[in-house]
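Student: Coordinates for the following, if possible.
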Amino acid sequence: MDVTLDFSGRRVLVVGGAQAARRVLARYLAAGATAYLVSETAGMPDPRVRVVALPRSRGGWSTLVSAVDLVALVEASPPNDQAIVEACSAERTWLTREVPAATGRTGQVTLVGGGPGDEGLLTLAALAALRGADVVYYDRLGPRDRLAEWAPGAEYVNVGKTPGHHAVPQVHIERMLVESALAGKTVVRLKGGDPFVFGRGGEEVIACRAAGIPVAVVSGVTSAIAVPALAGIPVTHRDVSRLFTVFSGHTPLSEDELAHLVGLGGTIVVLMGVGTLAHLASGLARHGMRGDMPVAIIERGFSDSQRTTIASVDTVVTTAAGVGARSPAVLVIGEVVGLSESADAAAVELMQAAATIAGQA
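Tutor: This is a model prediction of the structure:
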């Protein structure tokens, strides 16, 4: 059952092993319910859960079921399963079947791409992974305002980084993931964008595999495409740009890399590039890029304060300084910038002319 209702003051009886039922219990507790557990196996549940004895007769089940508002059936032997169904029917008590959580000695880790920050861009697979999490390690740029709703009852740990400041070093994050999984927990690593696009997801996968931890990856919407799109900029456009290159501006490019980048043509998308913008702009110009090539700086994508600033290769550094451009920002360099909602009519005409020339070539 999707526990989105207010269960305050409601009595919920959960049937199943303490480990198998742990996520179900956590969700109902988070929703305000008074939770009871009846189990065929030994095990210590959350201390907030009230443990009741396993009924030994159909009459015992009827008495127990009649005292609660809802029965959540996680796992039971066939005879008890049938007795519970019959008791709920006779007592007119709501019955829902829930999926048991993993109960192995070792848990599992799922890297989840949360997209560029807009919760509407979370995938169904991402929400499903969060729903089953015992602990969520989340980043600064991913969606997190509704974690209590998406992963009710889970533990939430902020391991986010800010430019120039890594409060939790990457190696420590990897150790935390492994230790939580070795403790038998279902772990979600919620990351902004896509885990494998400058998200250091590969390092976390390697760390988990080295420790023998099962690990899966849920892809996310990358800001490299989604943020420009929200600003009205397609990274490709027929007869204008048939390829795009994405790179991290965290470290300045070498002269060879700059030369190859200019030679490729198409659209250039830079993530985390505000700090190295001066080096990039001068380097592109030095290796032959036109000074009037359009550049867009899209700050704080998918937030209420998103801002797009349009300039050119030869003016972007001065323009960025003038408006006080700061991270997080996505840079887009290429003729497609002319399609931006912030571009003026002259820029749009320039791009249309470029398309015409390309079509005649």
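Student: From now on I want contacts and neighbour counts done on CA atoms only, so please keep to that.
Tutor: Noted.
Student: Can you show me the helices along the stretch 151-300 of the chain?
Tutor: For the stretch 151-300 of the chain, applying DSSP state H, counting those that start in this stretch gives helices covering 170-182, 201-210, 223-230, 255-264, 277-286.
Student: Of those helices, which stretch is the most buried?
Tutor: Mean neighbour count, computed with mean count of other Cα atoms under 10 Å, is highest for helix 223-230 among the helices of the stretch 151-300 of the chain, reaching a mean of 20.
Student: helices or strands next to it in the packing?
Tutor: For helix 223-230, the packing partners by 3 or more Cα pairs under 8 Å, 6 or more residues apart in numbering; DSSP states H and E come out as strand 267-271, strand 329-333.
Student: Would you do the same for the sequence below? I want to compare the two.
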Amino acid sequence: MAEHPAYPVGLRLAGRRVVVLGGGQVAQRRLPALVAAGADIRLVSPEATPSVEAMADAGEITWEQRPYAEGDLADAWYALIATSDTAANDAASAEGERHRVWCVRSDDADRATAWTPATGHSEGVTVAVLTTEARHRDPRHTAAIRDAVVEGLRDGTLVAPHRRTRTPGVALVGGGPGDPDLITVRGRRLLAEADVVIADRLGPRDLLAELPPHVEVIDAAKIPYGRFMAQEAINNALIEHARQGKAVVRLKGGDPFVFGRGMEEAQALAEAGITCTVVPGISSTISVPGAAGIPVTHRGVAHEFTVVSGHVAPDDERSLVDWPSLAKLTGTLVILMGVDKIGKIAGTLIAHGKSPDTPVALVQEGTTAAQRRVDATLATVAEVAVAEEVRPPAVIVVGEVVAVGPHGTA
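Tutor: Sure, this is the predicted structure:
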């Protein structure tokens, strides 16, 4: 048997009996995929890891808390033999052979009748990698090949041509805080499949250079507005390109629904009958402070954090922020779009009870190569921001967490 390669096949186990012998780490790794396949799973083992026990408690598997016994594989379609008892494993393998049950053995692959491939998934595609020769039977090798293929499918570097009719639609993709490596896997894949990308200035611009030549990249800031407001013009551009049957990606910085006007675009697309997919992004509200060494929460320091927009000053009638209430909070305050208003914001917070000595950090161009952090207090932040020439985009963090960590004093 060792001279012949394994024949690859996909088992459809939904509703079919699968027997797992042993409740240790091997079972813990393999059970989730069997559960996802809809198998009727029977676990036979005197003991189980806490994770496996939790699956039994949740009703995902049936656990018979005892050692293997002859007859356990009689009604099985597939078996995973993973006990620490070699004699029991041999007996179970022999039973599987008699009943024509395909058996995987964790202790001796050469004596198994089936092997578990290294598997991965990407948008409806399952990648399974098996070694064909004993001398190459290294789990790390097959896992590395699997990871390379799946990563290529996910990030778009490995693209197979799609021979199907595409439904017009728009994906609102959160690009993350700026570092191109911080976009989600799904967001990067959709970028690779796009015909048109309408990008914000704060999106991960480096990713645009990786797009194929046929992709039309549109700078949202340069869309002719004419008699339209800027947002209305962007909405119209999304609708127009989608109606042409193109796959459109609206690439935004951070998350589409965190001060990104994503819902306005989603509503406009819905009214136009255009399919819209929302791909969440890593918000700069937590990622930029984190990249600068600031935890927005920390045990014994801050039990909550509040995110506000500072694009209008506290005394502006358009402001929807309850600044007096924010001044009374003991947690962390994260302010976006507030660099040019920080003087008035700091003054308002102090006027309503916030200590002038409260630490403040301004993190400019967070997560990018140009990132820099400027520290101050509420009493000095306006002066320091001007002296240090802090420019947008910058995330402002107010609170004792600023003094926590390698850059702080706590």
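Student: mind putting the helices and strands packed on helix 223-230 of the first structure in TSV, distance to M289 of the first structure and mean neighbour count included?
Tutor: Converted to TSV, those look like this (distance: least, Cα to Cα, whole Å; neighbours: other Cα atoms under 10 Å):
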stretch	distance to M289 of the first structure	mean neighbour count
strand 267-271	12	23
strand 329-333	10	25
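Student: Save those as TSV, and put in distance to L243 of the first structure too.
Tutor: Output for these, formatted as TSV (distance: least, Cα to Cα, whole Å):
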stretch	distance to L243 of the first structure
strand 267-271	6
strand 329-333	12
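Student: Identify the residues contacting stretch 248-258 of the first structure?
Tutor: Outside stretch 248-258 of the first structure, the residues within contact range by Cα atoms under 8 Å, 6 or more residues apart in numbering are 198, 270-277, 279-280, 283-284, 287.
Student: and stretch 361-379 of the second structure, which stretch of the first structure?
Tutor: Using TM-score structural alignment, stretch 361-379 of the second structure lines up with residues 296-314 of the first structure.
Student: just to revisit the earlier point, L350 of the first structure is nearest to which of the helices and strands packed on helix 223-230 of the first structure?
Tutor: Comparison of these against L350 of the first structure by Cα to Cα identifies strand 329-333 as nearest, at 14.4 Å.
Student: Where in the second structure does the closest one fall?
Tutor: The alignment of strand 329-333 of the first structure onto the second structure (TM-score structural alignment) spans residues 394-398.
Student: distance from the centroid: which residue in the second structure tops it?
Tutor: Distance to the chain centre peaks in the second structure at R98, reaching 45.6 Å (criterion: Cα atoms, centre = their mean).
Student: tell me the SS of that residue?
Tutor: Under DSSP: H, G, I helix; E, B strand; the rest coil, R98 of the second structure falls in the helix class.
Student: Point to the residue nearest the middle of the first structure.
Tutor: Closest to where the C-alpha atoms of the first structure average out (Cα atoms, centre = their mean) is G114, at 1.7 Å.
Student: got the contact list for the aligned residue in the second structure for that residue?
Tutor: With TM-score structural alignment as the criterion, G114 of the first structure lines up with G175 in the second structure. By Cα under 8 Å, 6+ apart, the contact list for G175 of the second structure reads 182-184, 187, 203-204, 251-255, 281-282.
Student: so which of those is the most crowded?
Tutor: In terms of neighbours by other Cα atoms under 10 Å, the contacts of G175 of the second structure top out with L251 at 29 neighbours.
Student: residues near the residue nearest to that residue when sequence neighbours are not counted, how many?
Tutor: Computed as Cα to Cα, 6 or more residues apart in numbering, the closest residue to L251 of the second structure that is not its neighbour in sequence is A199, at 4.7 Å. Neighbour count of A199 of the second structure, defined by other Cα under 10 Å: 22.
Student: now R17 of the second structure: how far from A92 of the second structure?
Tutor: 16 Å (Cα to Cα, to the nearest Å).
Student: So between those two, which is more surrounded?
Tutor: A direct count of neighbours by other Cα under 10 Å for R17 of the second structure and A92 places A92 higher, at 24 against 19.
Student: what about the more buried one, is that helix, strand or coil?
Tutor: helix.
Student: so it makes contact with Y78?
Tutor: No. Using Cα atoms under 8 Å, A92 of the second structure is not in contact with Y78; the gap is 11.9 Å.
Student: Residues that sit against both of the two, list them.
Tutor: Contact criterion Cα under 8 Å, 6+ apart; residues shared by A92 of the second structure and Y78: none found.
Student: elements contacting the longest helix anywhere in the first structure?
Tutor: Looking across the first structure with DSSP state H, the single longest helix is helix 345-360. Counting contacts by 3+ Cα pairs under 8 Å, 6+ apart, helix 345-360 of the first structure packs against no other helix or strand.
Student: what span of the second structure lines up against stretch 38-55 of the first structure?
Tutor: Counterpart in the second structure of stretch 38-55 of the first structure, with TM-score structural alignment as the criterion, is absent.
Student: Let me fix that, I meant to ask about stretch 197-211 of the first structure.
Tutor: Residues 258-272 of the second structure are the counterpart of stretch 197-211 of the first structure, counting by TM-score structural alignment.
Student: Repeat that for stretch 222-231 of the first structure.
Tutor: Going by TM-score structural alignment: stretch 222-231 of the first structure matches residues 283-292.
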